[in-house]
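K.L.:
Pasting a predicted model and its sequence here:
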Amino acid sequence: LDLLDRDALVPAVESAISGLGHLDVVVNNAIYVTGGGPKCFLDTDPDDLVNQMWGDLTAQLLLLQPQVAHMVSRGGGVVINIGSGSGKWKLKFPIGQGGPQLAYCAAKAGFHRAADRLAFEYGDQGIVAFTVDPGFVATERTKMVTELGEIASRGVEPSVVGAAIAWLATTGATTEKNGSYHEAQEIARTIGLLPPLLETD
C-alpha cells in the first residue's frame, strides 16, 4: 500500500473487509519511510516534510475512517494504533544514530491522540482503541541500515511486540483502559515475555 496514494487508501480497507469477511481488530502500523534516510530539520526537503506528515498522520486517519465505520456497524471492535516514543519523549539520539527527524516526531505525536478521541466518540458503540509504542525493535530494516544500528542493538524481536499487541487486543482490551497509551515491551514484561527491568539506585 502506497500511503501517498490517497485513492488507494479506502479501497485497501474495503479489500481487507471483503477478503476477511469482517474486522474484529485492526493494527495500524504503516509508516512513510523517507528517501535517503532521516535528516535534520533544515536539511529536509519541504516535499519530504509534507509526505512524512501525510503518510504518518493524514493517511492513517483516512484508513481509520472506514475501519471504524465498519466496526461500529457490527457493534464494535478493537483499534490499535502504533505510536512511537519519538512522539512522546524528548529523545537524545542524533540523526544518523537512531534519532528520528522532526516531521516524524510531529506526525506520531498527532497520531497518538487518535485512540483517546475514538474511545470518547465511539466507546459507547463498542469501539476500544489504544496507542502502542513498540519501543526499540530489531527489525530486518534496522539490522540492515547502518544508521539504525543503535535501534537494532537495543531492540527486541518483532515477535515479542506482536505477542504483546495480540494480548492487548484480546485479554487486555478492557473498556476501563479505552483510549490509553501503552508500551509494548512493558506489556511483554507483565505477561512474562521479557525479564523485568533491573532497578538501579
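P.N.:
Done, it's in. Numbers count the residues shown, from 1 in each chain.

K.L.:
From now on I want contacts and neighbour counts done on CA atoms only, so please keep to that.
P.N.:
OK.

K.L.:
Secondary structure element for Arg113, which one?
P.N.:
For Arg113, the element it lies in under DSSP states H and E is helix 102-122.

K.L.:
my bad, should have said Val27
P.N.:
For Val27, the secondary-structure element it belongs to, assigned by DSSP H and E, is strand 25-28.

K.L.:
now swap in Val161 and tell me
P.N.:
Counting by DSSP H and E, Val161 is found in helix 158-169.

K.L.:
Please pull up the helix or strand immediately following that helix.
P.N.:
Following helix 158-169 in sequence, per DSSP H and E, is strand 181-183.

K.L.:
which other helices and strands contact the following helix or strand past that next one?
P.N.:
On the C-terminal side of strand 181-183, the closest following helix or strand by DSSP H and E is helix 184-190. Counting contacts by 3 or more C-alpha pairs under 8 Å, 6 or more residues apart in numbering; DSSP states H and E, the secondary-structure elements packed against helix 184-190 are helix 158-169.

K.L.:
count of neighbours near the residue nearest to Met53 when sequence neighbours are not counted?
P.N.:
Nearest residue to Met53, sequence neighbours excluded (C-alpha to C-alpha, 6 or more residues apart in numbering): Ala107, at 5.3 Å. The number of residues packed near Ala107 is 22, by other C-alpha atoms under 10 Å.

K.L.:
Same check on Gly19?
P.N.:
Here the count is done by other C-alpha under 10 Å, and Gly19 has 9 residues near it.

K.L.:
put this beside the first:
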Amino acid sequence: MIKRPFFHALLRDQTGATLTEFAIIAPVLMILVMGVFDAGHTQYSNALLNGVMQKAGRDLTLQTAFQNEAAIDAAVRNQIGNVLPGDATVQLNKLSHFEFEDIGEEEEYDDINADGLCNNGEPFVDYNNNGQWDANRGFDGIGGARDAVLFTAIVRYDRLFPVANLIGLSDQVEIRASTVLRNQPFDEQAVLEAPEGNCV
C-alpha cells in the first residue's frame, strides 16, 4: 500500500517542469520564428525587385534600349536571383501603348447584346492589331518612339522555410513589380492604326 506522503511529495515535485513547458512552447516558437524570417525574406525580395525594376525602367527609356534590351532583362534576372532559391522563375512582360491613358484599358467594343462581353461578332477596335479582342490594348514589347511602356516582373519561388502548410499558406511565393515609362523622343511616334475587328 502506497503511503499518503508519497502523493504529497509527487504533487510538490517540479523536477522536469521546465522541459515540459519548453516542449509545449517550442513548436509555437519555431513556427513564429520561421514565419518572421519567411515574411522578412519576402519583403526584402519585393523591395529589391522594385528597385531593380525602377533601374531597368530608366535604362529602357534610353535610345539604346533596343540594342540593350536583352542585357537589361538579364540584369533584372541576375540581381533578383542573388537572393532567391535556384528554382525561382522570373517572367518579364512589356506592353507598349500609344498614350499613358491606354495602359490597362481594354480594347473598345460595341456591346450590342448588352451582356458585358465582347462576343457574337460584335465590332471592336483592334488597338494592338493582333486580330483578336484583348482585355489590355497594349502591344507586346517596348514599342517605338514616345510610346508608353508597362514593364512588369513576376517572380515565383518555393518558400525558404517549411512553414506554409503549418499556417495555411501556399508553398510558393509570388511577388511582382511594375514600372511605367515613356520611350525617349528619338524619333516621331508612329501613327496609331487601329482597324476594326469582330469579337469571337
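P.N.:
Yep, it's here. Owing to the predicted nature of the structure, the values given are computational and were not obtained by experimental measurement.

K.L.:
Please work out the TM-score for the two chains.
P.N.:
Put the two chains on top of each other and the TM-score (TM-score structural alignment, normalised by the length of the second structure) is 0.23; 76 aligned residues with a C-alpha RMSD of 5.5 Å.

K.L.:
picking that back up, what residues sit buried inside the helix holding Val161 of the first structure?
P.N.:
Across helix 158-169 of the first structure, burial judged by 16 or more other C-alpha atoms under 10 Å covers 160-161, 163-169.

K.L.:
In TSV, list these along with distance to Gly149 of the first structure.
P.N.:
Listed next are those as TSV, based on distance: C-alpha to C-alpha, whole Å:
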residue	distance to Gly149 of the first structure
Val160	19
Val161	19
Ala163	24
Ala164	24
Ile165	24
Ala166	27
Trp167	29
Leu168	29
Ala169	30
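
K.L.:
one step back: any idea which helix or strand comes after the strand holding Val27 of the first structure?
P.N.:
Towards the C-terminus, the helix or strand next in line after strand 25-28 of the first structure, according to DSSP H and E, is helix 46-53.

K.L.:
what angle separates that following helix from helix 102-122?
P.N.:
Relative orientation of helix 46-53 of the first structure and helix 102-122, computed by axes from the mean of the first three to the mean of the last three C-alpha atoms, to 10 degrees: 30 degrees.

K.L.:
what packs against the helix holding Val161 of the first structure?
P.N.:
Contacting helix 158-169 of the first structure under the criterion 3+ C-alpha pairs under 8 Å, 6+ apart are the following elements: helix 184-190.

K.L.:
in the helix it packs on, what counts as buried?
P.N.:
Buried residues in helix 184-190 of the first structure (16+ other C-alpha under 10 Å): 184-188.

K.L.:
For the helix holding Arg113 of the first structure, name the packing helices and strands.
P.N.:
For helix 102-122 of the first structure, the contact count by 3+ C-alpha pairs under 8 Å, 6+ apart identifies helix 46-53, strand 77-82, strand 127-133 as packing neighbours.

K.L.:
okay, those, which one's buried deepest?
P.N.:
Looking across those with neighbours counted as mean count of other C-alpha atoms under 10 Å, the highest average goes to strand 127-133: a mean of 27.

K.L.:
what angle separates that strand from helix 102-122?
P.N.:
Computed by the same axes, to 10 degrees, the angle separating strand 127-133 of the first structure from helix 102-122 equals 160 degrees.

K.L.:
mind checking which helix or strand Asp38 of the second structure is in?
P.N.:
Using DSSP H and E, Asp38 of the second structure falls within helix 17-60.

K.L.:
Residues in contact with the following helix or strand past that helix: which ones?
P.N.:
Moving toward the C-terminus from helix 17-60 of the second structure, the next helix or strand (DSSP H and E) is helix 65-81. Contacts to helix 65-81 of the second structure, defined as C-alpha atoms under 8 Å, 6 or more residues apart in numbering, come from residues 45, 48-49, 52-53, 56, 59-60, 88, 90, 92.
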